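Undergrad: Dropping a prediction and its sequence here:
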Amino acid sequence: MKIKILAALLGSAALSPAVAQAAELNLICSADVVICEKLVGAFEAGHSDINVNMVRLSSGETYAKLRAEARNPQTDLWWGGTGDPHLQAAADELTAEYKSPSLPQLQDWAVKQAEVSGYRTVGVYTGALGWGYNTDIFAKKGLKEPACWADLLDPGLKGEIQIADPNSSGTAYTALATLVQIMGEDKAFDYLKALNKNVSQYTKSGSAPVKAAARGETGLGIVFMHDAVSQTVEGFPIKTIAPCEGTGFEVGSMSLVEGAQNPDEAKAFYEWVLTPEAQNLMPEAGSFQIPSNKAATTAKEVPDLSKIKLIDYDFAKFGSADERKRLLTRWDSEIGGRAGQ
């Protein structure tokens, strides 16, 4: 009798909602891993019925992964990273159309990102491109502060600059597209060939160059300015610069994956991360972008875009798969990550 009762109890427990297996969410995060972990932890704390499997990949790597998995998607949601690869994924219909009810709460640039993509992506944050340099290294070596793109060609900076590879990094692709828009394509590639003589390494991650500068491994990293600011806030001798000729900017984005295995869980995270409460967590993780929700608080350390000469960045053109492929093919042929040559 006792055995039968125990079996019955076990059977009822197996059917009980309290012990039902939690739902899954497969998330790729293309921002800094610290903010990725912060958001996932906060989401799971408020959604105990969803387990998030998070992988950190650069935006270029994520785009390639979604293409490779198009027939059998293993990813449900892609959060963060520059908007260009998100737009490319949208054009390839790798991501799902979704008009969020939260759109009226978002900044115009975030909504525009959604409109341009046919509502297959949305803006979650923005920030301008620039660089951060190690003031101690520059002082020790007697180097002049570089205020403009042209200053980065100073022969005294040979071996002192790092920038990511645009094939893997959305940050570096934004830099490539920015220079093309400022200078014209041929002059931009002439500039990049000259800059290459001063580059010590092309990194995989967009934020890695300024982290290397913070550690004293290089003098300067070309990055989004908020990535440089985060190193300063952590106490490193990094000064952030917005180039005098003008600069581009990113609209960090978020996309639901077409054919996702867990679409409801993905939408739950999608809507939660657009709230001001979620976006206000970002500075706590050392992330100093401008948030997309109008009611979110912009940290005082965030670079003031009104004081930066921003170009009219053509997201539609440079976010197209054909244009990206063409520019990267030329970069591979003429620069190819051969640092210092």
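TA: All right, it came through fine. Computed from a predicted structure; not experimentally measured. Residues are numbered from 1 along each chain as shown.

Undergrad: hey, let's count contacts and neighbours off CA atoms from now on
TA: Will do.

Undergrad: Tell me if I'm right that Gly340 and Lys197 touch.
TA: Yes: when contacts are counted by Cα atoms under 8 Å, Gly340 is listed as touching Lys197 (4.1 Å).

Undergrad: The structure to be compared is supplied as follows:
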Amino acid sequence: MLKINKIAGASVLAFVAAANAASADKLTFYCSAQEDWCQLMANGFQDATGIDVAMTRKSSGETFAQIKAESSNPRGDIWWGGTGDPHLQAAEEGLTAEYVSPMRDQLHPWAISQAESAGNKTIGIYSGALGYGYNTELLAANNLPEPSCWADLLKPEFKGHVQMANPNSSGTAYTTLATMVQLFGEEEGFEFMAGLHANINQYTKSGSAPIKAAGRGENTVGIVFMHDAVKQAVSGFPINVVAPCEGTGFEIGSMSIVEGARNLESAQAFYDWALSPEAQNLALEVNAFQVPSNMNAETSESAPDMSAIKLIDYDFRTYGSSDTRQRLLKRWDDEVSVLPQ
């Protein structure tokens, strides 16, 4: 009898049976969500199925680069979490495999749309809006005005007080770059990024690192997905969360099976399990405040209300394409990152 850790229901029993029937008994799991959530997902699946899970946590940009580097000899089986853009690029470049889960009919339309745009080589597992958070104590100590818009972060008084990740390594930061291009137009979007660069104190590797630093009092403003800022606030840190007044982009966090996965049956079993409400509800145990893709999963009352946020019509197909993503990143490298601060 398999041990099932906080997971029940007919849908889960079905995938457990499939996992039992599979010959594979291990899974190499690449995770691009927060560390504690990654570990909980790995442990939850391992407890539910008896399949031994080896988990590696890296940002979505880093994971994409790793899967690409390993494409001639794939080592990973499944990639879970992180922004959808690099998942879409991986699908376009043939780095991930087509799979249609029997759990699909339980998902929100936006999750299925993500799959359809990639030839069913990825699928949406959660969504969340881009924004920023700031440390209220540091804001007051530095006599800074309360920001409420993207444009506020360009004010000279915020020099050295803003932090974001590097868009080459972080899906969050690439979403920020792609959002500005869509919100303001490409030329003005890059002007914004150049103006922001003048106020940046550090480009981090991880997308959530800037708001964690703000929570610790090491940074004032962190550009992140709003749910990451909410986590800091709920954890008791003096963080205010901002949905920028001009409008903002959003992510569809995604999951993909690696093309040529050595443990394909285990990967498919994980894929089905990860789409179940029981697995998605595990997010609540680690204060992950994204909106889950399964319509029957629970959304925390603390999660940002997506219907109350001014969202742009984010073009995932275009900005998740290999050509567009590589072009924008090169332009950021050539025109923004080299500027003096």
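TA: Nice, thanks for sending it over. All figures in this text were calculated on a predicted structure; none of them were measured in a lab.

Undergrad: one step back: who's more crowded, Gly340 and Lys197 of the first structure?
TA: Lys197 (20 against 16; other Cα atoms under 10 Å).

Undergrad: Please list all residues in contact with the more buried one.
TA: 158-159, 339-341 (Cα atoms under 8 Å, 6 or more residues apart in numbering).

Undergrad: List just the nearest of those to Lys267 of the first structure.
TA: Closest approach to Lys267 of the first structure among the contacts of Lys197 of the first structure (Cα to Cα): Ala339, at 42.0 Å.

Undergrad: Return the residues in contact with the spatially most central residue of the first structure.
TA: The residue lying closest to the centre of the first structure (Cα atoms, centre = their mean) is Gly81, at 2.1 Å. Each residue near Gly81 of the first structure by Cα under 8 Å, 6+ apart is listed here: 29-31, 58-59, 170, 252-253.

Undergrad: what kind of secondary structure is it in?
TA: Taking DSSP: H, G, I helix; E, B strand; the rest coil as the rule, one finds Gly81 of the first structure in the coil state.

Undergrad: how close does it get to Phe189 of the first structure?
TA: In this view, Gly81 of the first structure and Phe189 of the first structure are 24 Å apart by Cα to Cα, to the nearest Å.

Undergrad: before we move on, what about Gly123 of the first structure?
TA: 29 Å.

Undergrad: So between the two, which is more surrounded?
TA: Gly123 (30 against 20).

Undergrad: Tell me who's in contact with that one.
TA: Here Gly123 of the first structure is in contact with 83, 109-111, 113-114, 251-254, 292 (Cα under 8 Å, 6+ apart).

Undergrad: count of neighbours near Asp152 of the second structure?
TA: 16.

Undergrad: One more: Glu234 of the first structure?
TA: Neighbours of Glu234 of the first structure (other Cα under 10 Å): 11.

Undergrad: For the stretch 101-250 of the first structure, just list every one of the strands.
TA: 122-134, 161-164, 199-203, 220-224, 238-241, 249-256 (DSSP state E, counting those that start in this stretch).

Undergrad: Any chance of those in CSV with distance to Leu176 of the first structure as columns?
TA: Formatted as CSV, the strands of the stretch 101-250 of the first structure follow (distance: least, Cα to Cα, whole Å):
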stretch, distance to Leu176 of the first structure
strand 122-134, 11
strand 161-164, 11
strand 199-203, 13
strand 220-224, 11
strand 238-241, 18
strand 249-256, 12
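
Undergrad: Single out the most deeply packed of these.
TA: strand 220-224 (a mean of 30; mean count of other Cα atoms under 10 Å).

Undergrad: mind listing the helices for the second structure?
TA: 10-21, 35-49, 60-69, 84-92, 109-116, 136-141, 171-184, 186-197, 209-215, 226-234, 264-274, 277-280, 316-319, 322-335 (DSSP state H).

Undergrad: Can you check which of those gets nearest to Ala297 of the second structure?
TA: From the helices of the second structure, taking Cα to Cα, the stretch that ends up closest is helix 277-280, at 4.3 Å.

Undergrad: Translate Asp92 of the first structure into the numbering of the second structure.
TA: In the second structure, the residue paired with Asp92 of the first structure is Glu93, using TM-score structural alignment.

Undergrad: what residues are up against the residue nearest to its match when sequence neighbours are not counted?
TA: Spatial nearest neighbour of Glu93 of the second structure, chain neighbours left out: Ser322 (7.5 Å); criterion: Cα to Cα, 6 or more residues apart in numbering. Residues in contact with Ser322 of the second structure (Cα under 8 Å, 6+ apart) are 89, 92-93.

Undergrad: from the contacts of Lys197 of the first structure, which is closest to Lys99 of the first structure?
TA: So of these, ranked by how close each gets to Lys99 of the first structure (Cα to Cα), first place is Ala339, at 43.3 Å.

Undergrad: quick one: the residue mapped onto Met41 of the second structure from the first structure and Leu57 of the first structure, what's the gap?
TA: Aligned by TM-score structural alignment, Met41 of the second structure pairs with Leu39 of the first structure. Look at Leu39 of the first structure and Leu57 of the first structure: by Cα to Cα, they are 16 Å apart.
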